[in-house]
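In: Give me a 3D structure for the following:
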Amino acid sequence: MRPYHKIPIIECGEPLVKIPLELFAVETPHPYEKLGANYGEHSPYYLRESVVKNLIKAQNYLQLLHPGWYIQIFDAYRPVAVQQFMVDYSFAQALQERGLIAANLSPQEKENIWKQVYEIWALPSLNINTPPPHSTGSAVDITLVDDGGKVVNMGSPIDEMSERSHPDYYVNSHEKYHQFRQLLLDIMLKAGFQRNPKEWWHFSFGDQMWAWLCNQSNPDHPVTARYGRWESQLV
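Out: Predicted coordinates for the structure are as follows:
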């Protein structure tokens, strides 16, 4: 369990709705579908209704600071099956990068690699009390695109399994990378989101991680999660 899993979920029943992609930049084809992830009848470009509204607010804040810049949506809603696919894919990639074969790993070696995978990826849990953030429809992975249509260099790619993914990794070096990460944080905080402490690109509103982070910064006014795992049909 992660610390935020202790936060109770009081599901509000808000629908999952389509993100108006014309207001944002989008990576095409979708990065996980390109790898073979099957979303089935679902789409990765859906979020809970209030999350979409807040994401639009963040885009508007960005435009005020940097006209012509856009939030680029990398990933949003993610069924648990896709979460499982990406966890397995990341484990296989880690083996390939090290020239290792799963069958030849010692228990300790295997545990070390899984630990690295789960530094980035949430457990693909089917337990209703511990849903992966993206499976609630309240988490979104994003970056920035400048007024020339170029993806802003944040110092590391989304989903990289290294310390460079930590939001403040460049706080004492590569000032530009840190400034861009801070810009992304500022516009998202202003729109009500919270950032994953270990991933510069991951933001959420209304899930357990969001509530846990809100409570860390404002313990006198605790909140609960309003979104659990999405199980209904898309609207």
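
In: rest of the way, CA atoms for contacts and neighbours
Out: Will do.

In: name the element Asn215 belongs to?
Out: Per DSSP states H and E: Asn215 is located in helix 208-217.

In: helices or strands up against that helix?
Out: strand 194-195 (3 or more Cα pairs under 8 Å, 6 or more residues apart in numbering; DSSP states H and E).

In: which parts of the helix ranked longest in the chain are buried?
Out: Longest among the helix segments of the chain by residue count, using DSSP state H, is helix 80-98. For helix 80-98, a neighbour-count test (16 or more other Cα atoms under 10 Å) marks 80-87, 89-92, 94-95 as buried.

In: Now the second one, please; I'll put the structures next to each other:
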Amino acid sequence: MILLSDPKVLNIPVQDCGEPLAEIASVPEIELAPRERDEAGAYGRVRTGVLERLRSASEMLPDGVKFLVIEGHRSSAEQAQRFARYEDRLRRSGVLDPADLRRQASAFVSPVEVAPHCAGAALDLTLVNADGVELDMGGAVNGHRSGDEKYCPLDAPGLSDQARRNRDVLARTMGGAGFVNYPTEWWHWSYGDRYWALINGADSAIYGPA
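Out: Predicted coordinates for the structure are as follows:
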């Protein structure tokens, strides 16, 4: 498994295509979870190409199922704070080696210099029914925050048949639209960032920090 802390990710060059951030709420068939915006007011935005691919993915969903986006773009300042907080949590649990801290933290929070969310290239999302009720995915989005790490990987063992089917729907539709999953987090999908470029063998990323 390649983590975002792997030097191979940072070594991918970026040739930003210059696409602006676009409002996810502008696509009526996609739900956006309510929350307070960060200081940049941009959690509900992604690059225009990412939003178009999300729209395409939504068209592949079964009838009566929609995407619920939890978060898109994230500021570099907020990303750095989240990474530092998770390192502190690991440090309190006994992880003291700096390299090990960085590696373990990156399983759930990207180092800011390669963070797909900061590039407007990533989406944290789940599935809901026509009434907006979240489907059984076998674990919550950001389950690592509540100590539920074992169900966070996309291919986590021990899932119910229903949860496995729902994750398969998510993977089939997002993958079909060109997104890649970060395998430690079933809810995290990205397109155009350094991680995406590495997994797909692309020469460079098309999105850098936005």
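
In: tell me which of the buried residues of helix 80-98 of structure 1 is nearest to Ser165 of structure 1?
Out: Ser90 (14.9 Å; Cα to Cα).

In: Could you check how many residues crowd around the nearest residue to the closest one once chain neighbours are set aside?
Out: In space, and not counting its chain neighbours, Ser90 of structure 1 is closest to Val117: 6.5 Å by Cα to Cα, 6 or more residues apart in numbering. Val117 of structure 1 has 25 neighbours, counted by other Cα atoms under 10 Å.

In: Contacts only, for Val117 of structure 1.
Out: 87, 90-91, 161 (Cα atoms under 8 Å, 6 or more residues apart in numbering).

In: which of the residues in the strand or helix carrying it are buried?
Out: Using DSSP H and E, Val117 of structure 1 sits within helix 107-120. Across helix 107-120 of structure 1, burial judged by 16+ other Cα under 10 Å covers 113-114, 117, 120.

In: Distance to Phe180 of structure 1 added to these, as JSON lines?
Out: Listed next are the buried residues of helix 107-120 of structure 1 as JSON lines, based on distance: Cα to Cα, whole Å:
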{"residue": "Ile113", "distance to Phe180 of structure 1": "30"}
{"residue": "Trp114", "distance to Phe180 of structure 1": "30"}
{"residue": "Val117", "distance to Phe180 of structure 1": "25"}
{"residue": "Ile120", "distance to Phe180 of structure 1": "21"}
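
In: ok, for the spatially most central residue of structure 2, nearest residue in space, not its chain neighbours?
Out: Central residue of structure 2 (Cα atoms, centre = their mean): His188, 2.6 Å from the mean position. Leaving aside its sequence neighbours, His188 of structure 2 sits nearest to Asp124 (Cα to Cα, 6+ apart; 4.7 Å).

In: show me the contacts for the one you found.
Out: 69-72, 141, 187-189.

In: Go again with 7 Å.
Out: 69-72, 187-189 (Cα atoms under 7 Å, 6 or more residues apart in numbering).

In: gap between the aligned partner of it in structure 1 and Ile187 of structure 1?
Out: Applying TM-score structural alignment, one finds that Asp124 of structure 2 aligns to Asp141 in structure 1. Here Asp141 of structure 1 is placed at a distance of 14 Å from Ile187 of structure 1 (Cα to Cα, to the nearest Å).

In: I'd say Tyr182 of structure 2 and Tyr191 touch.
Out: No - with contact defined as Cα atoms under 7 Å, Tyr182 of structure 2 and Tyr191 do not form a contacting pair (11.0 Å).

In: who's more crowded, those two?
Out: Ranked by neighbour count (other Cα under 10 Å), Tyr182 of structure 2 and Tyr191 place Tyr191 first, with 30 against 22.

In: Now do the same for the more buried one: its match in structure 1.
Out: Match for Tyr191 of structure 2 (TM-score structural alignment): Phe205.

In: any chance of the contacts of Asp124 of structure 2 in a markdown table, with distance to Asp203 of structure 2 and secondary structure too?
Out: Below are these laid out as a markdown table (distance: Cα to Cα, whole Å; DSSP: H, G, I helix; E, B strand; the rest coil):
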| residue | distance to Asp203 of structure 2 | secondary structure |
| --- | --- | --- |
| Val69 | 29 | strand |
| Ile70 | 30 | strand |
| Glu71 | 27 | strand |
| Gly72 | 24 | coil |
| Trp187 | 26 | coil |
| His188 | 22 | strand |
| Trp189 | 20 | strand |
